[in-house]
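Visitor: got a predicted model here, sequence first, then my questions.
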Amino acid sequence: MTNWQGRRVAVVGLGTSNLAVIRYLLQRGAQVEGRDQKNLAELGDVGAELARLPVKLRLGPGYLEGLTEYDAVFVTPGISRHKPELVELKTSGVPILSEIGVVLEECRATVLGITGTSGKTTTTTLVGKIMEAAGRQTFVGGNIGQPLIEVAASIPPEAMVVLELSSFQLEMLDRSPQGALVTNVTPNHLDMHADMAEYVAAKERIFRFQGPRDVAVFNLDNEYTRKMAEEAPSRRLWFSLEEEPGAGAWLAGEAIYWRGRENQGAEKVVQREEILLPGMHNVANVAAACALTGAFGAPVSAMAQVARTFRGVPHRLQVVGEGTVRGKANVTFINDSIATTPSRTVAAIRAMTRPTVLLLGGYDKHLPFDELAEELMQPESPVTAVVLLGATAEKIGAAMAAAKERGGRALERARPLQVLRAASFAQAVQMAAEVVPPGGVVLLSPACASYDMFRNFEERAHVFEQLAQELLREGA
């Protein structure tokens, strides 16, 4: 455990997790300077708490200058490591640390880490709930929940810690959790990572430093994760919706099964129809959670209990309103604002069973939209209209036109797909309300981040719900 007494430490990026880092360092006698590109007022509640702490602040332009003068630097996930000041810091020999790195160093409990392009939060929550149902004291953190750095050393060895880990958190780690799970990998964050290879390499760090007694779970149905598994130094398990692995969890017929090791008998976990979460992607999330928790002693009864009762987390195919809109009855508004990649939106579309108007577009993360465009062009697609908005509207529209041209007559629909363009988010919701059919769905699943219009995907979701409720009140 590091002795922080009297050491000069810079903390870069003053969000919730690094506020906990600052408190942790102050409690251990460090001299701390907090740094952020925002000013104190823009930091909101975090800024108000910082003003009450004995910490120096360097805010606004120049917040990355002079970092090589410190004994250690904590950098928040999500700041590009390619910034010149951080490149210089990396070559200077000054330790670059993170909240998760300290948690892994100090925690005596077993740690399970979950990463992937899609499904991280849902799967992490499922894993935590299954371990709780199995009778284990469980702490959930990382990219969700509360920062654990202030309590990591006091968590008892017999407890279980479950962490959702992003590529930004992983690329700073030099150790791996005892249990690792990769839900899937598709292109993402290519505005922050140099290329796809760098993004994949960051994800691989969740298992890269494991030993032979540790466990790594991979998606057998995903090309990237199958290849990743070849590099795992630990015991490998799988989950799949398409085939039966030697060890892990899989869908066979209409049920999920689990087996801990090859040549063991399989145990039925749950019927697919009993899973409350909508969509086949969530069946995969349940199978993934079963594979990881089963490897760490959770009984099938605990897996089944959670699968039959868990209704999901906010902003993931969440119904936020139902009623009459513009004279059309039984219209449902669904918030899937967490869908910041095309692959997540494809999964959302496949979960729809009613005519759907899709709100699509936002901040450009330099991701390809080809697969999503082809999904929208399919004759059997439930999407009857698309409302394009944000910085990527033209890019998505071009991808859709190219997909239609490639498919030719094979992609002709009985009812042509209506494509609209909105100048604002509010206008997009109004347009969707105009064209949604009775009994239809207005689906916010943008396939893009929100930063061109909102602070984050949560704010986008909140505004969507507000606008939906206003429309429903007008129609009541």
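Guide: On my side now, so go ahead. Numbers count the residues shown, from 1 in each chain.
Visitor: drop to CA atoms for contacts and neighbour counts, all remaining ones
Guide: Noted.
Visitor: if I look at the residue nearest the centre of the chain, how far off is residue 249?
Guide: Per C-alpha atoms, centre = their mean, the C-alpha nearest to the average position across the chain is that of residue 120, at 4.7 Å. Going from residue 120 to residue 249 by C-alpha to C-alpha, to the nearest Å gives 17 Å.
Visitor: repeat for residue 270
Guide: Residue 270 sits at a distance of 11 Å from residue 249 (criterion: C-alpha to C-alpha).
Visitor: which neighbours do the two have in common?
Guide: Overlap between the contact sets of residue 270 and residue 249, as judged by C-alpha atoms under 8 Å, 6 or more residues apart in numbering, is given by 256-257.
Visitor: between those two, who's got more neighbours?
Guide: Comparing residue 270 with residue 249 by neighbour count (other C-alpha atoms under 10 Å), the higher total belongs to residue 249, at 33 against 24.
Visitor: picking up where we left off before, report the contact partners of the residue nearest to the centre of the chain.
Guide: Shown in contact with residue 120 (C-alpha under 8 Å, 6+ apart): 114, 164-165, 183.
Visitor: pasting the second one now:
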Amino acid sequence: MSYNYFGKKILILGLGLTGISCINFFLKKGIKPRAIDECKKPNFLDKIPKDIEYRLGKLEKDWILESDLIVISPGISSFKSILIKARSLGIHIISDIELFSRETKCPIISITGTNGKSTVATMVKKIAEKSGYKVFLGGNIGFPVLEMLNQKANLYILELSSFQLETTFSLKSKIAVVLNITEDHLDRYPEGFEQYKKIKLSIYNQAEICLIKLKKGGKKPFDTQFKKYISFGICQNNNYHINYEKEKAILYCKNKKVLDTSNMFLNGYHNYENALISLAISDAMKFNREIAINTLKQFSGLPHRFQTVHINNNISWINDSKSTNVDSTKVALQNLNIKGTIWLLLGGDGKSSNFNILKEYFEKLKIKIYCFGKDGLSLSKLCKKKSVYVETLKQAIILISKKIQPGDVVLLSPGCSSKDQFSNFEERGNLFIELSKEMN
């Protein structure tokens, strides 16, 4: 379908990198949009092209309600009351992903999930590149997607958050996958978890091949119709599954052994499943199986994802700053098997999530929990006997450094957004790395 934007009043909401890319997209079409950012001093103000009219500090009601099309950045909720009103008046509100989907004819691999998106997307990108594809990765990682339209490519990989999927309607993926769905961003969605889940599952709409995780007994985890699907998981009835043999996790395709995970750099069930899904995508794309296996063996992980960043005096410091939800912290704790004490750094903006599922782990483990940030005080009440509340991550690390012993592990797996005290999870993780090397 061809879209005509001429003569339309187009408004860009958000002046981060995504918003700037949207402005440039329309300028190349000879269309001059207007723009708004809720921040009074957005970071990329100097990148706004000349002659673009913009307003800062708040969402201007008049500009919003007189628009024909609004392109919204993922950091701005499409459920704000003024935007709900705009939709009721027939004003179209879309994402940059929607603009991208309308423009490209290249095959797209779309990946979403609460956890593991970046790892799977990067694994698949490396396999595709080694298979001879000119591939670009964007969305929630890498390039703003509209910038990828300027690149010569024969494959795109999109890592997509629920924020981006909220306002995406024309995405037609060659392959789409939902890795997992657990509670996250409940402060964003008025209808709670079911609304978040529904938005995640929308990635399957119009997809040619859907990768889905079957429940025990081969049951689909949700009521969705598929043209064609490939299943994955731990159960043998899946097309791709994981089986444990002599305490080794083995990846299988249609009951044929494909990869012994003891030959991989990465460990932990979540990483084995990431590799399994990457293998399934690779096979569906008809990439060379040997190239795929060798790439998965050599993949050493991404920064800030359960990454051992410092070892001294038999004390390990693990940076899992990308843990921005409860389930990711649970997974991190499950992957630790030590005799010493776990010193867990937990805290930030909990996004209205239910942290009670961690209580059973806290009670069973030899653990001390240092809670910090916006929701640190309430988190410290989960397991009062083992918890300490402090205001900042740095204060917590200073206190921990005075008590740790050989054989212990210091784990930054906050289970929360970093935005209360940091620009992003990378800044939080980098501070942890810096302090870990200073303290011992």
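Guide: Received, thanks. Fair warning: this is a prediction, and the values are worked out from it, not measured in the lab.
Visitor: now the TM-score, please.
Guide: After superposition, the two chains reach a TM-score (TM-score structural alignment, normalised by the length of the second structure) of 0.92; 432 aligned residues with a C-alpha RMSD of 2.2 Å.
Visitor: stretch 343-353 of the second structure: which residues count as buried?
Guide: Judged by neighbour count (16 or more other C-alpha atoms under 10 Å), stretch 343-353 of the second structure contains these buried residues: 343-351, 353.
Visitor: where in the first structure does it fall?
Guide: Using TM-score structural alignment, the residues of the first structure aligned to stretch 343-353 of the second structure are 357-367.
Visitor: other residues contacting that stretch?
Guide: Stretch 357-367 of the first structure is contacted from outside by 187-191, 341-342, 383-393, 396, 428-429, 432, 435-436, 440-453, using C-alpha under 8 Å, 6+ apart.
Visitor: corresponding residue for residue 213 of the second structure in the first structure?
Guide: Under TM-score structural alignment, residue 213 of the second structure pairs with residue 219 in the first structure.
Visitor: residue 250 of the first structure versus its match, what's the distance?
Guide: From residue 219 of the first structure across to residue 250 of the first structure, the span is 10 Å (C-alpha to C-alpha).
Visitor: so what sits against both of these two?
Guide: For the pair residue 219 of the first structure and residue 250, residues contacting each of them under the criterion C-alpha under 8 Å, 6+ apart are 239-240.
Visitor: the helices in the stretch 151-300 of the first structure, which residues?
Guide: Listed in chain order, the helices of the stretch 151-300 of the first structure (DSSP state H, counting those that start in this stretch) span residues 167-170, 196-208, 223-229, 280-295, 300-309.
Visitor: all strands for the stretch 251-400 of the second structure, in order.
Guide: Counting by DSSP state E, counting those that start in this stretch, residue ranges of the strands within the stretch 251-400 of the second structure are 256-260, 307-312, 315-319, 342-347, 367-372, 387-389.
Visitor: most packed of these?
Guide: Burial of those is given as mean neighbour count (mean count of other C-alpha atoms under 10 Å); strand 342-347 ranks first at a mean of 26.
Visitor: could the strands of the stretch 251-400 of the second structure go into CSV alongside distance to residue 26 of the second structure?
Guide: As requested, the strands of the stretch 251-400 of the second structure are exported to CSV (distance: least, C-alpha to C-alpha, whole Å):
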stretch, distance to residue 26 of the second structure
strand 256-260, 47
strand 307-312, 40
strand 315-319, 40
strand 342-347, 40
strand 367-372, 43
strand 387-389, 49
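Visitor: count the neighbours of the alignment partner in the first structure of residue 378 of the second structure for me.
Guide: Using TM-score structural alignment, the equivalent of residue 378 of the second structure in the first structure is residue 395. Residue 395 of the first structure sits with 15 neighbouring residues when counted by other C-alpha under 10 Å.
Visitor: try the one 10 residues further on
Guide: By the other C-alpha under 10 Å criterion, the neighbourhood of residue 405 of the first structure contains 11 residues.
Visitor: which strands or helices does the strand or helix carrying it pack on?
Guide: The secondary structure element spanning residue 405 of the first structure is helix 393-407 (assigned by DSSP states H and E). Contact here means 3 or more C-alpha pairs under 8 Å, 6 or more residues apart in numbering; DSSP states H and E; on that basis helix 393-407 of the first structure packs against helix 370-377.
Visitor: how big is the angle separating the helix it packs on from helix 393-407?
Guide: Relative orientation of helix 370-377 of the first structure and helix 393-407, computed by axes from the mean of the first three to the mean of the last three C-alpha atoms, to 10 degrees: 70 degrees.
Visitor: list the buried ones in helix 370-377 of the first structure?
Guide: Neighbour counts over helix 370-377 of the first structure (16+ other C-alpha under 10 Å) mark 370, 372-377 as buried.
Visitor: ok, so of these, who is nearest residue 144 of the first structure?
Guide: Minimum separation from residue 144 of the first structure among those (C-alpha to C-alpha) is found for residue 372, which lies at 27.3 Å.
Visitor: now the aligned partner of residue 173 of the first structure in the second structure, nearest residue through space, not along the chain?
Guide: With TM-score structural alignment as the criterion, the equivalent of residue 173 of the first structure in the second structure is residue 168. In space, not counting the residues next to it along the chain, residue 168 of the second structure is nearest to residue 98; the distance is 4.7 Å by C-alpha to C-alpha, 6 or more residues apart in numbering.
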